[in-house]
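S.K.: mind folding the following:
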Amino acid sequence: MTCLRQLWARLPRPLFPNSVPPASNVTRSMNSEGQKWLWPANRTAAIYDAFERQNTRKAAICMIFSTSKLLQPSQVKRSLEILQRRQPNLRTCLQPKGKILWHVQKTNPAINFQVLEPQDDLGSLYEQVLGKPFSYSDSVQWRAGLAYRGSHQHNTPFPHQYALVIHIHHGQCDGYDVIKSQLWFSDILDDILSGRRINETPLCTYRENDDVKSLMEQVKIRLLEDPHKIDSIRRT
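M.R.: Next up is the predicted model:
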């Protein structure tokens, strides 16, 4: 696969304590819709969300790839479903709770995937996938569009060319995540087409804000009980 553009952004944790309202002002819960309120968005995520609300600054990746046989849309959709299960950022979205913007993780997120009319114009493809801003009511804040670009007999043994555009909320992932996700998608699709076994194990699990604060406090207590370990960490 050849990547033409890679502009995603990692799900950011608050870096500065004063940059977000105190988490104690917000009730931690798992609501009836099956979602976890992870942590308050920091200023960077809030800025990108403002861009998204205005439908201005967009982030996307585009992959151009060729295959020996015609692809089935179900093969691409399954690859995206597996990628979403492995990559926790793709199961999250930004939602307001009161006056505070939060990162939220969905229990059963949807797949926003569509097959577009065959076309060779990448500009038109980008417009179809990126032209509409995400909504707070969306179960996930990313979407993908696949278009067949025609047969290129000179490129045998891989004559069939496709373009896949993925648009994701810029407050959810960064460039590193985008590169890794692109590589994972490529590997997953290749495994599906080759009939190989696929690893669907999630890369990690996101914890809710209060859980993270509790774990950090436990680490702090253990470090304070072992001054030599603190010195060792400082030296490294």
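
S.K.: CA atoms for contacts and neighbours, from now on please.
M.R.: Noted.

S.K.: got the contact list for Ile188?
M.R.: Ser79, Ile82, Leu83, Ile198 (C-alpha atoms under 8 Å, 6 or more residues apart in numbering).

S.K.: what sits against the one residue sitting closest to the centre of the chain?
M.R.: For the chain, the residue sitting closest to the mean C-alpha position, by C-alpha atoms, centre = their mean, is Leu90 at 3.5 Å. Each residue near Leu90 by C-alpha under 8 Å, 6+ apart is listed here: Gln84, Val140, Gln141, Trp142, Gln172.

S.K.: so which of the contacts of Ile188 is the most crowded?
M.R.: Counting neighbours by other C-alpha atoms under 10 Å, Leu83 comes out on top of the contacts of Ile188 with 24 neighbours.

S.K.: just say helix, strand or coil for the closest residue to it other than its chain neighbours.
M.R.: Spatial nearest neighbour of Leu83, excluding adjacent residues (C-alpha to C-alpha, 6 or more residues apart in numbering): Phe185 at 6.2 Å. Secondary structure, DSSP: H, G, I helix; E, B strand; the rest coil: Phe185 is helix.

S.K.: let's compare: structure for the following, please.
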Amino acid sequence: MVNYIAKVKETVKASERQQKKEEDKDSEDLKMKMTTADMLIKEELLFTKCLPIIEVLQKNGVPITTTHASPVKAAQLLHTAVQTITDELAMASDSSFVWLRPATDLEDFMDCANKKGLFVTVYGLTLRCGVPLTDTHIKEALQHTFRKVPSLRTCFRKRGDTLWACDMNHEELDFQVTEMKELAPAVESLLHLCFPTTEGPLWCARLLPADAPGRCSRPQLADALPYSRTLLLANHHGIADGTTNMVVTDTFLCVLDNVVTGEPIDDAIQHGKLVAGEESKAILTARVEELMRDEAHFQQLQEDLKKRKIKKKLIPRANPRARDPDFKCQIVLRDLDKETTQRFIKKCKKEGVTVNSGLVAVCDAGIVDFVKDGGLEQDFYSIRGMHTVSMRRYWLGDTSKTLGVHMMPLEIAVSTPTEWRDNFWEYARSVHKVFSQGLQEKDAVMFMASMMGKSTEEDNFAERPPPECDYGAANMGNIDRLIPTEGQQVRLIHLVRFTSCWNAPMHCLFHTLRGCFMYSLTYANDIMTREDAEKLVDKTFDILIAVMQM
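M.R.: Sure thing, here's the model as predicted:
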């Protein structure tokens, strides 16, 4: 009985303690409600007072959103306003750069890519000169080129939540003389550079030693211009595409010749104009609006595109290798002499295809033979190539001096027969037809349309996807028209281009200079070994020679 009474007493006490806790909690809740109500009243007054200030800031471009704002948001809005004003004042007081305009979607895309060392572009220039080219000659010419070409002064900065293109407004050069004598390792050391986005410069120059063996496509100049140097120019892809880099190259050649000969240089004369490419945006907008008229069809197009992206590509199927998150890009180079180049050009014309279509057909045939050697036997091979197209082709007027990044990839997917040798040029004509139709229909804008739905550009680089195409390609054609400079003392005797890859297993870049064909393959070393890459290029060039006899 005593134990029972004790238990009852303990139960009563426990009940009293619980009741006391609940009463205390109710009291605290009441105080909290009173405090919240008091805060609401105070914040309502605060919001009312700061609203005119916020409206003025909004009219002047300060990104503060008050839509559906409740008084509870007043403190955050005021904090945002004060922080934005502080940032704007700090930026306004910094005279080391000038705000130009909001960055384009493609610039934003490339800036996010470069933060991970992706899509870096490298140009290799081999120069001939009548006198020894010194490090000082090169550095002085680069300084003048920096002053004369606006894209080389471009950097990117955030203004609120928006990325802006800016002019550095101060001179800074990233120039080094490297000890590496071989071109391939020197190029590969630059293919994953992360440039200082906000400060600039978003490009750099590396000069190989004077005794480094240079590539040459103009041996006839050796007697008159006996001295040679090789210079590498690397850049963030957000400031320059192929056309822009050609302007940079030609400006540098002109300036370097003036430096060597002692001619005066006027840095006030600008070479090219940095533009946003509103024409490209208008084309994209019109195309998306057209597609959105049938939303179901547009969604189906995007689904089909997604399926083609995720379908396993030929080289990884034939030679499966483990993916490496720390993969590196490596290169293989090949050239054709002038006579062989001209024979191929004439053959393409005779067969009724462009040189580009002929080369694409050759590259596709090379991939087929390569994967067949790897044991992948099929009657037909679906090869998905992404081919860089300059959007300037759709603009009005002279676009040769328009600077920036104004290119998009055009998807070309043609079924390549395993027995392509039976009628190669008929196959090349089918490639030509698909290419011509894609260019005419402006299908390159589908790349940007496919990016719709991504919440931020960073989403595109959250993780490395499996290869989304079999290869990427960029053909600049005959670049003599873009690099016309032939100096008194300095001549360009070889030029080769590279772009590091990410969502493609390899990039093929090619062009002709002074009548000679120049080709580079940049590949991911977790997709192919160096031996395999060289084997693929060997097959491609063997085919190129062979089809001229077909």
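
S.K.: quick one: the residue nearest to the centre of structure 1 from Val140 of structure 1, how far?
M.R.: Taking C-alpha to C-alpha, to the nearest Å as the measure, Leu90 of structure 1 falls 7 Å from Val140 of structure 1.

S.K.: do Pro88 of structure 1 as well
M.R.: In terms of C-alpha to C-alpha, Pro88 of structure 1 sits 11 Å off from Val140 of structure 1.

S.K.: and the two? which has more neighbours close in?
M.R.: Val140 (25 against 18).

S.K.: assign the equivalent of the more buried one over in structure 2 to helix, strand or coil.
M.R.: In structure 2, the residue paired with Val140 of structure 1 is Pro201, using TM-score structural alignment. Following three-state DSSP, the label given to Pro201 of structure 2 is coil.

S.K.: just to revisit the earlier point, nearest to Asn31 of structure 1 among the contacts of Leu90 of structure 1?
M.R.: Val140 (16.1 Å; C-alpha to C-alpha).

S.K.: roughly how far apart are the closest residue to the closest one other than its chain neighbours and Arg196 of structure 1?
M.R.: Residue nearest to Val140 of structure 1 in three dimensions, not counting chain neighbours: Cys93, with 5.5 Å by C-alpha to C-alpha, 6+ apart. Per C-alpha to C-alpha, Cys93 of structure 1 is found 32 Å from Arg196 of structure 1.

S.K.: so which of those two has more stuff around it?
M.R.: Cys93 (27 against 10).

S.K.: now the contacts of Leu90 of structure 1 in JSON lines, with distance to Ala9 of structure 1?
M.R.: Listed next are these as JSON lines, based on distance: C-alpha to C-alpha, whole Å:
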{"residue": "Gln84", "distance to Ala9 of structure 1": "15"}
{"residue": "Val140", "distance to Ala9 of structure 1": "15"}
{"residue": "Gln141", "distance to Ala9 of structure 1": "13"}
{"residue": "Trp142", "distance to Ala9 of structure 1": "12"}
{"residue": "Gln172", "distance to Ala9 of structure 1": "6"}
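
S.K.: which of those sits closest to Gln119 of structure 1?
M.R.: Nearest member of the contacts of Leu90 of structure 1 to Gln119 of structure 1, counting by C-alpha to C-alpha, is Trp142, at 21.8 Å.

S.K.: hmm, back to that, surely the residue nearest to Val140 of structure 1 and Gln141 touch.
M.R.: Yes. Counting by C-alpha atoms under 8 Å, Gln141 is a contact partner of Cys93 of structure 1 at 5.5 Å.

S.K.: what count of nearby residues applies to the alignment partner in structure 2 of the residue nearest to Leu83 of structure 1?
M.R.: Aligning on TM-score structural alignment places Phe185 of structure 1 opposite Phe252 in structure 2. Residues near Phe252 of structure 2, counting by other C-alpha under 10 Å, number 22.

S.K.: Phe252 of structure 2 reaches Thr145, doesn't it?
M.R.: Yes. Under the criterion of C-alpha under 8 Å, Phe252 of structure 2 makes contact with Thr145 at 5.6 Å.

S.K.: okay, helices next: where are they in structure 1?
M.R.: 43-53, 73-86, 122-130, 175-194, 209-224, 227-235 (DSSP state H).

S.K.: after superposition, how close is the first one to structure 2?
M.R.: After superposition onto structure 2, helix 43-53 of structure 1 lies on average 0.9 Å away from the residues it aligns with, using mean C-alpha distance after the TM-score superposition for structure 1.
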